[in-house]
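S.K.: fold the stuff below for me.
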Amino acid sequence: MNEFQPITVSRRSSREEREIALMQIYRQVLERVPYSYERKAMAKAERDFLSDKIGVRRFLKELGHSRVYLDSFYYSSANLKFLELCFKHFMGRAPINQDEIRTYCDILMKQGVHHVITAILDSEEYRKVFGCFTVPYARQTKYYESPKAYLESDILNHEHIAQRGRAVPTLYWHQLGLNCEGGVCMTIEGENPALQNYHPEVKEAEAPQGTRIQQELLELLHGLDAVEAQRLVASLHRKQDRV
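M.R.: From the prediction side, this is the model:
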């Protein structure tokens, strides 16, 4: 099997190479090919990118701040799920832990959605991993510090749009032992279904830590406004009212 090769552009890149990079950006960030009207909305940024006036990171900011991206993910998702999707699209991984979610949730609630996108793309981690000219991609196995961290990102990176709803982040439904297939979260008796279905060989991954994770989720809910909190809770099956 050939080793994965990230797509990177430079001053020497041809227009054809930049067009390939552009399409990969859309596949990574929008998870699909953009519609014609969306291409029109991004026309100026596309021209600047194809003519080498801006690099990948700057184009990502334009796309992330645009109605094209926000209509696709922000306005249709709960804040916590949107933050997870931002990490998937721009960092190629799931959020590391609840502290990281809290940090960016605070930025979102106090400064707004554009500042969240900017904070991710301006982060030291982003600059170190992708720089200004590499298209973000799903991180490879060697990046992760534990099997659990790899598992959660792998599940997220293989998740289709709205496959498990638009409210509960992977970090929570996974560790709470929920099954969110079809967008409704339900308790699964027995072992964690995520471990069974995706990577049964990963024995080191932690089992659901119900009480602690429930408390942390409640703390996050307290940080949301009433409408946002109700939306997140409403996404859970009635069996989950204990969460």
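S.K.: please make it C-alpha for all contacts and neighbour counts, starting now.
M.R.: Will do.
S.K.: next up, identify which helix or strand residue 211 is on.
M.R.: Using DSSP states H and E, residue 211 sits within helix 210-222.
S.K.: end-to-end on stretch 170-190?
M.R.: Separation of the first and last residues of stretch 170-190 by Cα to Cα, to the nearest Å is 19 Å.
S.K.: now show me the structure for the sequence below, then we'll compare the two:
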Amino acid sequence: MVFGPASQLGVGLFEDTEPVELLPGRSSEEVETVIRAVYRQVLGNAYVMDSERLSVAESKLKEGEITVREFVRQVGRSDLYRSRFFDTCPRYRAVELNFKHFLGRAPDGYDDMKLHSKILDEKSFEADIDSYIDSDEYSSAYGENIVPYYRGYKTQTGKKMVGFTHMFQLLRGASSSDFKGSLPGKSPALNKYVIQETPLAVVPPSGGSDGWSFQDTALGARSRHGVGASSGGKVYRIEVTNYSSKVVNRVSKFRRSNKVFLVPFDQLSKEYQRIHQQGGVIASITPIN
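M.R.: Modelled structure (predicted):
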């Protein structure tokens, strides 16, 4: 079951699209559809040039010499995948993307991260890719001839709700790319949140939420705001939306912008009044230290 309207959460296309399966008696066009779906899923919706395609593995799939699972393995173990999502990424970013690309979900917690980090330390990159594809979970979800697809945005029996919230940090709509254009870039999107099993707010992409969405602000940002802690040692993070400019006679008048303010406790009441005077709507106030 999807949590909330799929279109507003940015997963409408995934919810409305049936899994791609290679069936007996398939036509050459159907095989080509499967090949494109594998590249799209395993390479995180990134563009693949003709010169980068795995022609030998594609030929074997077309001839029925290998299954879809084995074609997924070939793409995952390829230099193309390694150069994009392993050699140039920090380890935790590589692991969280592997979970997304091969199992269709976010890591379930520290044990997931630890297991794959151990495989990388003691064995190899190729062995780690195999560990996803040879897992019981992969077999149960996709079998031999279904192209992996995103499952983590749905609540699942036996899976922690924290992993469900984390999936939305990795899946930002059908047009995003894990190679270029994703918000985290090469940095981990989850990192400490997975290790500490901390749930995160499910934040829609901008296109699904009337033009605004909040992004987390690093705790160190308080120094950039020039904010120090009060005598009580507390600094509060205020998230504001619908924050509109009162200035006229300009080319643009911004609306529905989201802002984050870091405020000492003794200035909280004053900041609260200022925000409301300027038409802002406070979405949340949380302590950050």
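S.K.: pull out the buried residues from the next helix-or-strand element following the helix holding residue 211 of structure 1.
M.R.: Sequence order places helix 226-234 as the next helix or strand after helix 210-222 of structure 1, per DSSP H and E. By neighbour count on 16 or more other Cα atoms under 10 Å, the buried set for helix 226-234 of structure 1 is 228-229, 232-233.
S.K.: among those, which one sits closest to residue 109 of structure 1?
M.R.: residue 228 (10.8 Å; Cα to Cα).
S.K.: what sits against the closest one?
M.R.: Contacts for residue 228 of structure 1 (Cα atoms under 8 Å, 6 or more residues apart in numbering) come out as 78-79.
S.K.: re earlier: where in structure 2 does the helix holding residue 211 of structure 1 fall?
M.R.: Under TM-score structural alignment, there is no match for helix 210-222 of structure 1 anywhere in structure 2.
S.K.: stretch 11-29 of structure 1 now?
M.R.: Aligned by TM-score structural alignment, stretch 11-29 of structure 1 falls on residues 24-42 of structure 2.
S.K.: circling back to that earlier point, what angle do the helix holding residue 211 of structure 1 and helix 226-234 make?
M.R.: Inter-element angle recorded for helix 210-222 of structure 1 and helix 226-234: 150 degrees (by axes from the mean of the first three to the mean of the last three Cα atoms, to 10 degrees).
S.K.: for helix 210-222 of structure 1, which positions count as buried?
M.R.: Buried positions in helix 210-222 of structure 1, judged by neighbour count with 16+ other Cα under 10 Å: 213-214, 217, 220-221.
S.K.: dump those into CSV; add distance to residue 24 of structure 1 as well.
M.R.: Putting the buried residues of helix 210-222 of structure 1 into CSV (distance: Cα to Cα, whole Å) gives the following:
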residue, distance to residue 24 of structure 1
213, 35
214, 37
217, 34
220, 34
221, 35
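S.K.: what's the match for residue 144 of structure 2 in structure 1?
M.R.: Aligned partner of residue 144 of structure 2 by TM-score structural alignment: residue 132.
S.K.: which strand or helix spans the residue lying closest to its match once chain neighbours are set aside?
M.R.: Excluding the flanking residues, the one nearest residue 132 of structure 1 by Cα to Cα, 6 or more residues apart in numbering is residue 57, at 4.9 Å. If you go by DSSP H and E, residue 57 of structure 1 is part of helix 56-65.
S.K.: now do the longest helix belonging to structure 2 and helix 68-76, the angle between them.
M.R.: Identified as the longest helix of structure 2 according to DSSP state H is helix 28-42. Interaxial angle, helix 28-42 of structure 2 versus helix 68-76 (the same axes, to 10 degrees): 50 degrees.
S.K.: residue 58 of structure 1 matches what in structure 2?
M.R.: Matched across to structure 2, residue 58 of structure 1 falls on residue 70, judged by TM-score structural alignment.
S.K.: now that match: how far from residue 78 of structure 2?
M.R.: 12 Å.
S.K.: go on, residue 187 of structure 2?
M.R.: Using Cα to Cα, one gets 22 Å for the distance from residue 187 of structure 2 to residue 78 of structure 2.
S.K.: so what touches stretch 38-56 of structure 1?
M.R.: Contacts to stretch 38-56 of structure 1, defined as Cα under 8 Å, 6+ apart, come from residues 9, 11, 15, 18-19, 22, 59, 62-63, 68, 132-135.
S.K.: now render those as JSON lines, adding neighbour count and distance to residue 49 of structure 1.
M.R.: Below are these laid out as JSON lines (neighbours: other Cα atoms under 10 Å; distance: Cα to Cα, whole Å):
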{"residue": "9", "neighbour count": "21", "distance to residue 49 of structure 1": "10"}
{"residue": "11", "neighbour count": "10", "distance to residue 49 of structure 1": "11"}
{"residue": "15", "neighbour count": "14", "distance to residue 49 of structure 1": "9"}
{"residue": "18", "neighbour count": "22", "distance to residue 49 of structure 1": "8"}
{"residue": "19", "neighbour count": "15", "distance to residue 49 of structure 1": "9"}
{"residue": "22", "neighbour count": "21", "distance to residue 49 of structure 1": "8"}
{"residue": "59", "neighbour count": "21", "distance to residue 49 of structure 1": "7"}
{"residue": "62", "neighbour count": "20", "distance to residue 49 of structure 1": "11"}
{"residue": "63", "neighbour count": "22", "distance to residue 49 of structure 1": "12"}
{"residue": "68", "neighbour count": "19", "distance to residue 49 of structure 1": "17"}
{"residue": "132", "neighbour count": "21", "distance to residue 49 of structure 1": "12"}
{"residue": "133", "neighbour count": "19", "distance to residue 49 of structure 1": "11"}
{"residue": "134", "neighbour count": "19", "distance to residue 49 of structure 1": "13"}
{"residue": "135", "neighbour count": "25", "distance to residue 49 of structure 1": "13"}
